[in-house]
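Colleague: Predicted model, plus sequence, below.
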Amino acid sequence: MTINTFELSTKYDPKLTESKWQKAWETHQVFKAEATKKEKIFCMVIPPPNVTGSLHMGHAFEDCLMDVLVRYHRMSGKNTLCLPGTDHASIAVHSILDKQLKEEDKTRYEIGRENFLKRAWEWKQSSGGKIVSQLKQVGLSADWSRERFTLDEGLSKAVKTAFIKLYEAELIYRGKYLINWCPASLSAVSDLEVENREVKGNLWYFRYPLKDNSGYVDVATTRPETILGDTGVAVHPNDERYKKLIGKTLILPIVGREILIVADESVDSDFGTGSVKITPAHDPNDFAIGTRHNLPFINILNKDGSLNENTGEFQGQDRYEARKNIVKRLEQDGFLIKVEDHYHSVPYSDRGKVPIEPLLSTQWFVKIEPLSKKALKFLDEDNSPRFIPQRWTKVYRDWLVKLKDWCISRQLWWGHQIPAWYVISQTDGLITDDTPFIVAYDESEALEKARKEYGNDIQLKQDPDVLDTWFSSGLWPFSTLGWPENTEDFATYYPTSTLVTGFDIIFFWVARMTMMAGYFTDQMPFKDVYIHGLVRDENGKKMSKSSNNGIDPLILIDKYGTDALRYTLIKEVAGAGQDVTLQYNRKTNESESVEASRNFANKLWNAARFVIMNLKEEIRDDIGNLNTEYLDLADYWILSRFQKVTKQTINHIDSYGLGEAAKGLYDFIWSDFCDSYIELVKSRLSENTDSSLGAQQTLAYILDGILKLLHPFMPHITEEIWQTLTRKNNEFIALQAYPTSDLNYIKEDVETSFDLLFDVIKSVRNLRAELDIKPKTKASVILQTESQTTQNTLKIGHKYIQDLGKLNKITIVSELETETEQVFTGVVRNIQVLIPLSGIVDVPLLRQKLGKSLNKIENEANTLAQRLGNSKFIAKAPEEVVTKTHNALEEARQQANILRERLQHLHE
């Protein structure tokens, strides 16, 4: 495969360049890590995107941050592994396949588990690679030969091993508890997969009659349908209104069931009526109260959210249909007191997008406290892992402290089926909460264990549930490296170096990984956790599907290129953990900020073309060799600036200041190298002198260094230019050494001198612009200063002032002689800058031209002022029009003042 052309086209085309290098990197396995190299290790496992997913801006941002670190450490000489993979995403895949089956008028239950899983694997093979191809398109420099999938053979072995070890340590148990149930996906969901939404609802007030007919107790609820499952009413023991009623019995409306009034300190006497209806099987707080007071637990719901056989005439009705009918019935029977509007938080299933139902269910759980305590010990004793920014440490700690036991079973088929087999008799074959079970690695092992304990006349049936997706992804940092086997990858790369992830996943994933790793490997799974912010839309709002304000990164990549998007996302980061606001025009799919990065790429491309075209063959064959005898003052200046920006870039990346690093490189490349140094040396390049060789050596050295510094941020364009510059065969900039700062080249005195020279050059250019002197017209300048030090600097740098100021003569004096000719004057620092006008400026004509411009501006200003002085205009015009008019007036007045000053100057 030919990848080098050794010449740059006149125009940079990111589409051609980026796809070419993505293919070349993969073909040549540029990013393949070697586990046999045991020293200087850097390892990062990427947060596995859902196999159902496609690239969104959050992915792109995270991938760019990760890749900068990965490429930087690889170029810094470390044995670097970036390990990619995807998550099987149980609920998401089920949603896709259930939708497909619905279109065929089928359900998964009709086709059966085996056929459903066959379809799932077929879908994964045909569509599941979409997100991976898009990660490659972003330029993620991962070792794709090590790509993992949470359902692959190795990870499945790790999951079974982890489950069995936790069960044998009595950290996994099966029990009947209140869990979050999603009626849409027909599965349990964890607390972490519940999104609380503030909604406008109602608060219904009802009266429950006392059995002895001595009165009523009033209750309030936001879920009237749960009345059918009430088994008690709770009041605060110190509430004077109800003290005498504690222990008495109420008759539950509609149902007629007798329920007890109990005293419980958890009741808030100030909310509602101060008495709380207790539905232990359908509310977490009620579950706790019911348990404390031995109240009955009555389930009223089917798994699809409809009412079950315990609800009498309402059986089969959807929960919200039943709500209306129950309220209507209670109103007819005289038990409804009033209804109030009520804003309250309703828990929604993050995947199913419907309100969850607390449901009493037999599930599998992990005891969290022993695992979280071990993770907390690592944090307290070793500050491990280290969070960047540090403020997220407290969030992580607080979460570990408050975690409850983790429900890990899901009523789905796509995923890791729980390695437990129920021992059922040959006669009925039923599974109940009391059915004994065997936990084993496979069915043959389970059968052997079961026969030893229960005899030969048995049969086994594997638990149909699968494990929560977060169980397998909690093992990700070490299972992907070969655990539970002590593989070479595991021995070399574990624990990993850095985890890059969003703050919103600390609870979902980071804590799961640290707890699992602490228990199974006795180490934290990563040294650093770099927490990044969000990419927000053009209005600063969080992107979400519900808001329909997402920005498709692939559209911007197609328009501006991958490198432009990468650089924008990284450069816009104000600091570690900060959000990024991306400018975007939804009508045109254009982004000013990404366009600016594309322009930066074009600037670099054009500068590189100029440099390469002006290098002699011997210079290109020996890039990096600097013969100091050939170097000029400008060469020392750019070398000093380069060494400084190298040092700054390294310091920023090492401290995760990626945005600061990108901004520093942008300023150096655009301003110092392209706009200043290249202009300073142009006249030397045309000479056949040692000075010309010095300029060429320096240009090649700095361009080579720039490309290496910039490569982690903009990998494709830097690879293309570097290949052309160096003419290497089957070598890659991605594998070159990252520049290091040579302090011998940092010369503060030279930089100070050039700061002065650039100020003078800027002043000369401004005076030329004010005088409307054409670029091709050479002018002369008088520089007057009493400082001998300043005069020396001006004399040393007079050629640079002359070249960049487009001057034919520079006169440096201590005092001005009596003026015999008209001059135009500016002041910079302690220097007067004077341009003689004779022969280059027609002063009367210029005055006339400026006068016409001034009259035009003044007329515009008067018109705008009259408009703003019109009360009808102010009253009727839209606010944005009035504001725009004010701004236009202010701008016109500023322009008029500038013209007046120029005219006055010419008269003087």
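Modeller: Alright, I've got the coordinates.
Colleague: C-alpha from now on. contacts and neighbour counts both.
Modeller: Fine.
Colleague: tell me the contacts of Leu906?
Modeller: 824, 843, 847 (CA atoms under 8 Å, 6 or more residues apart in numbering).
Colleague: sorry, that was for Met613
Modeller: If a contact means CA under 8 Å, 6+ apart, then Met613 has no contacts.
Colleague: Kindly list the longest strand within this structure.
Modeller: In the chain, with assignment by DSSP state E, the single longest strand is strand 194-209.
Colleague: Just the contacts of Leu906: which are in strands?
Modeller: When the contacts of Leu906 are checked against strands using DSSP E, the ones located there are Phe824.
Colleague: Return the member of the contacts of Leu906 nearest to Thr568.
Modeller: Closest approach to Thr568 among the contacts of Leu906 (CA to CA): Phe824, at 42.4 Å.
Colleague: and the closest one, how many residues sit next to it?
Modeller: Applying other CA atoms under 10 Å, we find 18 residues neighbouring Phe824.
Colleague: rewinding a little: counting neighbours, which bits of the helix or strand just after the longest strand of the chain end up buried?
Modeller: On the C-terminal side of strand 194-209, the nearest following helix or strand under DSSP states H and E is strand 216-221. Residues 216-221 are the ones in strand 216-221 that count as buried (16 or more other CA atoms under 10 Å).
Colleague: Same question for stretch 591-609.
Modeller: Counting neighbours by 16+ other CA under 10 Å, the buried set in stretch 591-609 is 591, 593-598, 600-609.
Colleague: now swap in stretch 107-116 and tell me
Modeller: Taking 16+ other CA under 10 Å as the basis for neighbour counts, the residues of stretch 107-116 that come out buried are 107-108, 116.
Colleague: between these, which is nearest Ser741?
Modeller: Distances from Ser741 to the buried residues of stretch 107-116, taken by CA to CA, are shortest for Phe116, at 59.3 Å.
Colleague: Need the contact partners of the one helix or strand that closest one maps to.
Modeller: Under the criterion DSSP H and E, the helix or strand holding Phe116 is helix 108-127. Residues outside helix 108-127 that contact it (CA under 8 Å, 6+ apart) are 51-52, 93, 97-98, 101, 413-414.
Colleague: just checking, next helix/strand downstream of it?
Modeller: Along the chain past helix 108-127, the next helix or strand (assigned with DSSP H and E) turns out to be helix 130-137.
Colleague: just checking, what packs against that following helix?
Modeller: With contacts taken as 3 or more CA pairs under 8 Å, 6 or more residues apart in numbering; DSSP states H and E, helix 130-137 sits against helix 14-27.
Colleague: The helix it packs on versus helix 130-137: what angle between them?
Modeller: Angle between the axes of helix 14-27 and helix 130-137 is 100 degrees (criterion: axes from the mean of the first three to the mean of the last three CA atoms, to 10 degrees).
Colleague: Report the buried residues of stretch 291-311.
Modeller: When neighbours are counted by 16+ other CA under 10 Å, the buried residues of stretch 291-311 are found to be 295-308, 311.
Colleague: Got another one to weigh against that:
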Amino acid sequence: MTENAPQQQTDLPATWSPADEEAALYQRWVDAGYFTADASSAKPPFSVVIPPPNVTGSLHIGHAFEHTLIDAVTRYHRMRGAEALYLPGMDHASIAVHALVEKQLRAEGTSRRDLGREAFVDRVWQWKNEHGGRILSQMKRLGEGVDWTRERFTMDEGLSTAVTTIFKRLYDDGLIYRAERLVNWSPELRSVLSDAEVEHKEVEGELVSMRYGDGDDSIVVATTRVETMLGDTAVAVHPGDERYRHLVGRSVELPLTGRSIVVVADEHVDPEFGTGAVKVTPAHDPNDFEIGKRHGLPMLTMMDEQGRITGTGTEFDGMDRFAARAAVREKLREQGRIVAEKRPYLHSVGHSERSKEPIEPRLSLQWFVKVGPLAKAAGDAVRSGEVAVHPPEMAKRYFDWVDNLHDWCISRQLWWGHRIPVWHGPDGEMVCLGPGEQPPEGWTQDEDVLDTWFSSGLWPFSTLGWPDDTADLRKFYPTSVLVTGYDILFFWVVRMMMFGIYATGRPPFATIALHGMVRDENGKKMSKSAGNVVDPLEWMDRYGTDALRFTLTRGANPGTDVPISEEWVNGSRSFCTKLWNATKFAMMNGATCARPVPEPDALTEADRWILGGLATVVSEVDDQLADFQFAKATETLYHFTWDELCDWYLELAKVQLYQGEPERVEATRAVLGHVLDTVLRLLHPLIPFVTERLWTTLTGGDSLVVAEWPALHGTDARYADPVADKRIADVRKLVTEVRRFRSDQGLKPGQKVSARLTGPGWEDLAGHAAAVRSLVRLTEPEDGFTASAAFEVALGGGTANVELDLSGTIDTVAERKRLAKDLAVAEKELKQTEGKLGNQAFIDKAPAAVVDKIKVRRETAVADIERINSRLAALPVS
């Protein structure tokens, strides 16, 4: 029997240093071609495309979260034997690029209109080539296993061909048309904005009530945008409102304009709100537009593309919209037509996400997609089960969008983007041309470009070579899963579904796996104004990429938001350190994967216990990752690795390594090697860097990226042993209770104490006696042993009696002094909590959660007082 196993050298440094290792590990993966998918492979395909980040973007915490999940599921399927493709790329982001480059031009004293279209586009390409795509290099920092040989950009030649092809097909099928409609207008960008590019904010404005007409023919309306009254073409009242029945069909004078406008009756009007009468400006308000269509009202555009008043024939023409607001109000006041003013008046106003200005609803001639038949097909694909939404309860949100879609405005008055492939003739003719087709001489191309969501909607198949019949398209389309946030379910997901089915006849993915948004540790939305935005790159520098990834996956329950804090990332770094130290210890003590694990009957109960638990964990994690249950998989692995493997099996293994017979030592080394090999494989999709470094050193294998997943690697349940599980559970309980007693007695952790253990529970653990005594520093009793303290522990195999000789081990005076101090603290806490709970006024006002917390504090104080008094009573009299 050996007391100490010989320590061996390893190739692992003393500590895990992410900054020194991660970049080299990643480059090695790329150079080896591990992420490069083979379209000719006989392996089953697993494919996923990255939600293309903006070319102007940098890695924020939302990217880090989403990309970690995509990478984890791709690594998992690659290890399971799939031909895995994770395809990267970027979106050309018209609005974002315009805002950025135009800001640069302003700083130079010029503008895009000074440059002209061609020079401006050249300038954008120059910027893109020099500065765009920073996020792609940051993705490497995150460890993303993307196929860089297939990197795509929405303005690439191939993707541009796809855009032109599908536009022409839609146009020829009557699904793209041009019409005047009300749109979100940005005066600063002089362009339409999509709903995705408009954010609504509560702002303080004013509500002005003003009188149209005079005497019995007068009527009072209210608005937050006084200047728009210059474009009014009607006043609307409810058909059942008796107050205004005499005015319906008649005209009232519209102040300041010299015009009269009609009073119409419309069901849309709420007679209980305000005066029950509303001004109607059809060309500048969505609801008014619908009223205008129902009643055939004139649609007077009273604001130009820069937000200036125009075409009203008044003194306000040429004024900026905000200056006009004040001027119109003052003029109405002079005429005695202001009935009431309410300020500040809090109301929701749409703002441009990029330029931050209030947007204007504006009637404009634009290009639209008729979404009816496309949306129906997208809805049917989910209803039929052809496409699964995960979690299933999120399908309702999908249907809420897809079943209520309005025609989609796809034109933008910008210069950077895919130009609409329609040419206009000298007499108003129009022709749509496909790739390679030439326009008639003298015809001019439409000035507008397409909404970036149009090209993004083609992403799952245009990136694979569509409209050509490519090997990539045949192998990897439809893609396997779309991992994306529920917040862009409408803006991106539905559009990909519509276009994918229309273009290919098949949905673009088999599963839509929805995740939530990353929030701060208090569950609040992150924003610069709130000061709670975090930079994932800083945390990766500080704690390592694996620590950030592990924290993110640990909170990733499907469809729900994810809180995150720096403290939790630091905790994940501790997990990586624990894993590093455990593997290093095992290797220094001869852990090996070179020999197979012995048969069950040649192993100890501790060996069978950890192997049986490992088989259960492999099965659970396999199911959890297959079901996109990232948080459950992470928790399962965290607790098994930290609690079962590191805290218990390694401690039990030390006894077997240091005190066992040679054959037992070799068996323990094989078990340790196998367990660590398996755990590192399971953890690899979540924390790829540290696991790669440890696994390749432990096993000598090439890379975990292409290693087999444990479920395919031979881990099975034949080592499961219920008796061993019960005995190890008893060992853990007994050791825990003895450690707690030692702590209560103030014994130092390494201090040895003479003890006698008896009882049926202890006899049942005879095979673990050496391990128990070693773990809790209990020596065998010698002749003349006299117990000065004793307690019982109820175990599954019966009661274990523990008697200890504490004589000479405790400084009684010092211990009494320490306990007296602790008792005073506990008694003060009890007094404070009972005082609050006895105050009925406090109980009535305080939130239930606060009251419950104080009750728990009181119960804890009572238990502490009882424990301390018991300890004081047990101390020997000095």
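Modeller: Yep, that arrived. Computed from a predicted model, the values in this text were never measured in an experiment.
Colleague: Now render the buried residues of strand 216-221 of the first structure as a markdown table, adding distance to Tyr530 of the first structure.
Modeller: Rendered in a markdown table, the data for the buried residues of strand 216-221 of the first structure read as follows (distance: CA to CA, whole Å):
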| residue | distance to Tyr530 of the first structure |
| --- | --- |
| Tyr216 | 58 |
| Val217 | 55 |
| Asp218 | 53 |
| Val219 | 49 |
| Ala220 | 46 |
| Thr221 | 44 |
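Colleague: closest to Gly229 of the first structure among the residues you listed?
Modeller: Taking CA to CA as the measure, Gly229 of the first structure sits nearest to Thr221 out of the buried residues of strand 216-221 of the first structure, at 12.9 Å.
Colleague: For that closest one, what is the corresponding residue in the second structure?
Modeller: If you follow Thr221 of the first structure across to the second structure using TM-score structural alignment, you land on Thr223.
Colleague: which residues of the stretch 451-600 of the second structure fall in strands?
Modeller: Assigned strands in the stretch 451-600 of the second structure, in chain order: 479-485, 509-515, 518-519, 562-563 (criterion: DSSP state E, counting those that start in this stretch).
Colleague: could I get those as a markdown table with distance to Gly500 of the second structure and mean neighbour count?
Modeller: Rendered in a markdown table, the data for those read as follows (distance: least, CA to CA, whole Å; neighbours: other CA atoms under 10 Å):
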| stretch | distance to Gly500 of the second structure | mean neighbour count |
| --- | --- | --- |
| strand 479-485 | 11 | 22 |
| strand 509-515 | 9 | 23 |
| strand 518-519 | 29 | 22 |
| strand 562-563 | 30 | 22 |
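Colleague: With respect to Asp805 of the second structure, which of the ones you listed lies nearest?
Modeller: Comparison of the strands of the stretch 451-600 of the second structure against Asp805 of the second structure by CA to CA identifies strand 562-563 as nearest, at 49.7 Å.
Colleague: what's the matching range in the first structure for the closest one?
Modeller: Taking TM-score structural alignment, strand 562-563 of the second structure hits residues 580-581 over in the first structure.
Colleague: mean shift of that stretch relative to the second structure?
Modeller: For stretch 580-581 of the first structure, the mean distance to aligned residues of the second structure following superposition is 1.5 Å (mean CA distance after the TM-score superposition for the first structure).
Colleague: circling back to that earlier point, would you format the buried residues of stretch 107-116 of the first structure as a markdown table with distance to Thr492 of the first structure included?
Modeller: Written out in a markdown table, the entries for these read as follows (distance: CA to CA, whole Å):
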| residue | distance to Thr492 of the first structure |
| --- | --- |
| Thr107 | 47 |
| Arg108 | 44 |
| Phe116 | 39 |
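Colleague: which one of those residues is nearest Ile801 of the first structure?
Modeller: Phe116 (76.8 Å).
Colleague: Give me the aligned partner of Arg148 of the first structure over in the second structure.
Modeller: Structural alignment places Arg148 of the first structure opposite Arg152 in the second structure (criterion: TM-score structural alignment).
Colleague: so how far is Ser456 of the second structure from that match?
Modeller: 11 Å (CA to CA, to the nearest Å).
Colleague: Counting neighbours, go ahead and name the busier of these two.
Modeller: When Arg152 of the second structure and Ser456 are compared on other CA under 10 Å, the one with more neighbours turns out to be Ser456, at 25 against 21.
Colleague: and the more buried one, what pairs with it in the first structure?
Modeller: When the structures are aligned by TM-score structural alignment, the residue of the first structure matched to Ser456 of the second structure is Ser473.
Colleague: Would you agree that match is in contact with Asp87?
Modeller: Yes - the pair Ser473 of the first structure and Asp87 qualifies as a contact (CA atoms under 8 Å) at a distance of 7.4 Å.
Colleague: Show me the common contact partners of these two, please.
Modeller: Residues touching both Ser473 of the first structure and Asp87 (CA under 8 Å, 6+ apart) are Thr150.
Colleague: quick one, what contacts Pro775 of the first structure?
Modeller: For Pro775 of the first structure, the contact set (CA under 8 Å, 6+ apart) comprises Lys806.
Colleague: does it sit in a helix, a strand or a coil?
Modeller: Using DSSP: H, G, I helix; E, B strand; the rest coil, the secondary structure recorded for Pro775 of the first structure is coil.
Colleague: what helix or strand is the aligned partner of Ser774 of the second structure in the first structure on?
Modeller: For Ser774 of the second structure, the aligned residue in the first structure is Asp803 (criterion: TM-score structural alignment). Under the criterion DSSP H and E, the helix or strand holding Asp803 of the first structure is helix 798-804.
Colleague: what about the aligned residue in the second structure for Gly128 of the first structure, distance to His238 of the second structure?
Modeller: Taking TM-score structural alignment, Gly128 of the first structure has Gly132 as its aligned residue in the second structure. For Gly132 of the second structure, the distance to His238 of the second structure equals 54 Å [CA to CA].
Colleague: With Asp716 of the second structure instead?
Modeller: When Asp716 of the second structure is compared with His238 of the second structure (using CA to CA), they lie 73 Å apart.
Colleague: Which of those two has more residues huddled nearby?
Modeller: More neighbours surround His238 than the other of Asp716 of the second structure and His238, with 22 against 17 (other CA under 10 Å).
Colleague: Thanks a lot, see you next time.
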